[in-house]
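Novice: got a structure for you, letters missing:
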């Protein structure tokens, strides 16, 4: 937006207009005025600030998801200066730990940090008078941004009132802007920054404004290529610790087979928290950098669970060059099971009913019967990004209550680019009925050998005869169908695009000798390295170990009975890692393994299996719950 101050503009126009009179004909003649301020940014998002054409001028005063200059919240730590302890060696508070990043100091921390700056440039004014001066300032978003100027090849902070010289304005000035934070609440800050260039010459002042917006913080979907796995690695020699160490070793082999690096490991904090999916959610921000290449920063979202100290590893283990983290405000409504990040998944990009989600759409679980939802600070932040419009589903029928327990999205070679997979308890019961009809009713439901950890002894006949099991799976089937109906309505996905994965559910108190009050089904929101930990201990969290209110626990919800295949990890467009099924073995084959393999083949995926019986399955989760995944960040979120 170019502004010529009114009083001075009038003087310029009156002085520049000369009437030539020849008979009855008169015409205005305009003398050339002083050069006009012209500030530009990468409005068309091609990675270049156009100084000679008009590609970056139209729409420079507005911002939409399709057009408008973007800058990054510079929350990584390119110079690795952020510490986890005080000078005395004591752990920093959560707030201090989260507060360190590249945007909190006044310097540009090397070449990598400079790449995180969004460029603005002034159009050179070679005819500018020698007495001219200029300045640049942030009008909107001042406290949320830092503006830097490049002088003699070095970056420095633009200070209030700092002047630009005539020589600089003649040559053109290069500026860089960074965000100091993400959008946490658009009612407080909607992410916009308005930068103004003002030039004064020959008694005339002109100004030009450009509007930018901080890049939205986005969550990953499974159509993005997996790049790295993360998992908790515990120490110790007890059976639980050994089982977890074996899981990490096996996961490393599966990663290698998928051409991925060895998984990065966490310690799990005070509670040896093995639920790597739950204590943080990988996110990312991006813009187009020089040469049209993607410039992105990973930003890990710590769960809003203050008691869960493993979340601190977002800052102590992951933060560094190209990787930052955010911690949202704890509140009276935060800390429960719905705030675990396994309760946050993302539908891949789609458009339906006039609405487009080029970066995908978030789904989260809620408990409609009690009104419980994920913490307000988390929901507000996600919605404030303006792109992934979180959709809430009913997970109140599940003991842990996470969406990853019954639905997932798979990359597929289809016009949509993905399929939806859902757990199918009716399909699981049909496998048992077919096996019974074939004369195998006396087979054990679980083929896992008895050992250190409890294995149910139920047979196929006993399972099918159990009214409890029939009720539990009828509940699961009904609730899954209700959620699928919502997803079909919101996305346009059809039955032909849905893969049904055989599953069985049962209430928590099914475990032999374990009551509903101390069931392992309470464990996923806690942490454990021994079976006694799973059964008895809970983390530092008021209320029940799961963080659910007592009202939400009646009637008793369900969890996966046979290890939930839907709760696995997409390792590639054609590769899926599922929990080992340990189902009934008929004629030398696990009938659930065979059925799960066939189901995923419909999406063109080859399934491999990993034993996660302890601690994940016994803790009411599976391999997806116990791992996390960093995925490709290069695709433009505006759909270029």
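Specialist: Alright, I've got the coordinates. As the structure is a prediction and not an experimental result, all values here were calculated from the model.

Novice: only C-alpha atoms for contact and neighbour calcs from this point on.
Specialist: OK.

Novice: my guess is residue 309 contacts residue 270, does it?
Specialist: Yes: if you go by C-alpha atoms under 8 Å, residue 309 and residue 270 touch, sitting 6.7 Å apart.

Novice: and the comparison structure, right after this:
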């Protein structure tokens, strides 16, 4: 339905008004009728379409009915199809009659000037502006959905700049402009009509810190781009020069969706009609475009790796060399954070998570900086943020952060379908405490942010049974060519005890764990199996893992065939919380089919580590290549492993997030 505007008429003098293209005018025929009038007829110039609505029937004038009863149930609708060449170019005349009267007793004249005002953006999500769209005031999800999209302009295209591009009110480069969404204001009609009336671009005060708008007042110079809305500016009067039909604007996002922000913002273009010099203009038409700010999206292990990040410290040169060899095999890049930047903090997985944002016209990676703020706290902002690489963070106001706030405690599943509902971008996994009064959980500001993105509906797991408390200590995902396209790997004390019992029964009870590890006490298979305390503790740890197993099976709709149990034992630490008894093999680096797995230093049987051999038997049939990396002295003894010490930027999903339904 076209926009409808009520227009009052007068028999004393002509009424002048603007008729907007794609809108309807409803004429107040009864309100201007003189006393004694019982009927009317209507006439218009050729440029005007006139419709009579009577008894739910729509008739176009002229019709077979010469006169119409003066009744509030009779409605006169006027539209125009083409902008006028001159002001007051077209007219509508209403003639009033007494009962049985032949000559009109009075006439009301409406002088019309047709103009077009259309605010347009890429509402069809094709990468180009959609002109005169009918549904741009709403935003819908799904493959048949509509609505424009904004990127948070959170990268830093000028390497010399000190902050993100959306923190200032200037365009730093044309690269910066390409991160913004194009918006076009089209105005057609007589120049005098726009000189006598005012056209205002405006946003709500609540959206002022959510988006910014620049007007391009020239194409060749950045200085010709004027910041007109956002950062406190909520309205802007558009100056239309002679014969100018289009004003070009670029719109940037300033904020991601969050607990108090749905992600939807609106830009309005309102035409104000002049009344008299003593009074302000009156609004007669508003066109609106609704944008949704693109969410931050995480990438699972099943997506292709692009760059691996690792920290160099004074003791991990061999580890860095092993990771370098693995990235070479996987065909991806390696980025090494030097010690002067990491300040001895090797846990780069805990410091940040690399995701991306996407609009139809542009996509770029965005690093999410965790609130842990240790030695690596400046690295994401100073070294990862850059041209076409954005940055976002959430800080806890009370600074009361725990190990659960590190991003080893933040993972995402591959795409799944659960009870008929599709999650084409997977589901976020975060670790929390078992429901109890003293339990810890990830800080609220991070949790709120993750939930607000909507497209990767989070699942909360129980990770506080671990001393460090991260989900990557007991689970990971690896790609597979069958079933769901992946397998969930879970650390399993039960599988480990089962394997060791089998080896003892085969006569290898004296085989020692930790052979080759300097200054580490060796322990035999039989002694491990005889340690009742270790067994009892691991029965409890297995129950904690099984609690999560049940959640994951339910929330990801997994069958047992989709899960692989990786042999692993844990030891109790402070307050009975678990730490890995030997290097935690699920805490691996996944680079396509190449896996960088912590070397477990298990018992050597016939020149083979039985733990390594078991993992190969479990994973290599999936087409995966297992490379075991020695991280014992540099990571394991410091309560972390290969995954904790690395980070990966991956290719975005080919699936477009706006085509899903959250």
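Specialist: Sure, I can see it. Source: prediction; values computed, not measured.

Novice: Put one on top of the other, what's the TM-score?
Specialist: Put the two chains on top of each other and the TM-score (TM-score structural alignment, normalised by the length of structure 1) is 0.81; 557 aligned residues with a C-alpha RMSD of 2.8 Å.

Novice: one step back: who's more crowded, residue 309 and residue 270 of structure 1?
Specialist: A direct count of neighbours by other C-alpha atoms under 10 Å for residue 309 of structure 1 and residue 270 places residue 309 higher, at 20 against 12.

Novice: residue ranges of the helices in the stretch 501-650 of structure 2, please?
Specialist: 525-530, 532-555, 610-619 (DSSP state H, counting those that start in this stretch).

Novice: my bad, should have said the stretch 201-350 of structure 1
Specialist: Under DSSP H, counting those that start in this stretch, the stretch 201-350 of structure 1 gives helices at 239-257, 313.

Novice: Looking at the ones you listed, spot the one closest to residue 440 of structure 1.
Specialist: helix 239-257 (31.2 Å; C-alpha to C-alpha).

Novice: tell me which residues of the closest one are tucked away?
Specialist: Across helix 239-257 of structure 1, burial judged by 16 or more other C-alpha atoms under 10 Å covers 240-245, 247-248, 250-255.

Novice: May I see those arranged in JSON lines, with distance to residue 563 of structure 1 as well?
Specialist: Output for these, formatted as JSON lines (distance: C-alpha to C-alpha, whole Å):
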{"residue": "240", "distance to residue 563 of structure 1": "18"}
{"residue": "241", "distance to residue 563 of structure 1": "20"}
{"residue": "242", "distance to residue 563 of structure 1": "20"}
{"residue": "243", "distance to residue 563 of structure 1": "16"}
{"residue": "244", "distance to residue 563 of structure 1": "16"}
{"residue": "245", "distance to residue 563 of structure 1": "19"}
{"residue": "247", "distance to residue 563 of structure 1": "15"}
{"residue": "248", "distance to residue 563 of structure 1": "18"}
{"residue": "250", "distance to residue 563 of structure 1": "17"}
{"residue": "251", "distance to residue 563 of structure 1": "17"}
{"residue": "252", "distance to residue 563 of structure 1": "21"}
{"residue": "253", "distance to residue 563 of structure 1": "21"}
{"residue": "254", "distance to residue 563 of structure 1": "18"}
{"residue": "255", "distance to residue 563 of structure 1": "21"}
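
Novice: of all the residues you listed, which comes closest to residue 83 of structure 1?
Specialist: Out of those, the member with the shortest distance to residue 83 of structure 1 (by C-alpha to C-alpha) is residue 248, at 27.7 Å.

Novice: Give me the aligned partner of that closest one over in structure 2.
Specialist: Using TM-score structural alignment, the equivalent of residue 248 of structure 1 in structure 2 is residue 320.

Novice: who touches its match in this structure?
Specialist: The contact partners of residue 320 of structure 2, by C-alpha atoms under 8 Å, 6 or more residues apart in numbering, come to 310, 311, 312.
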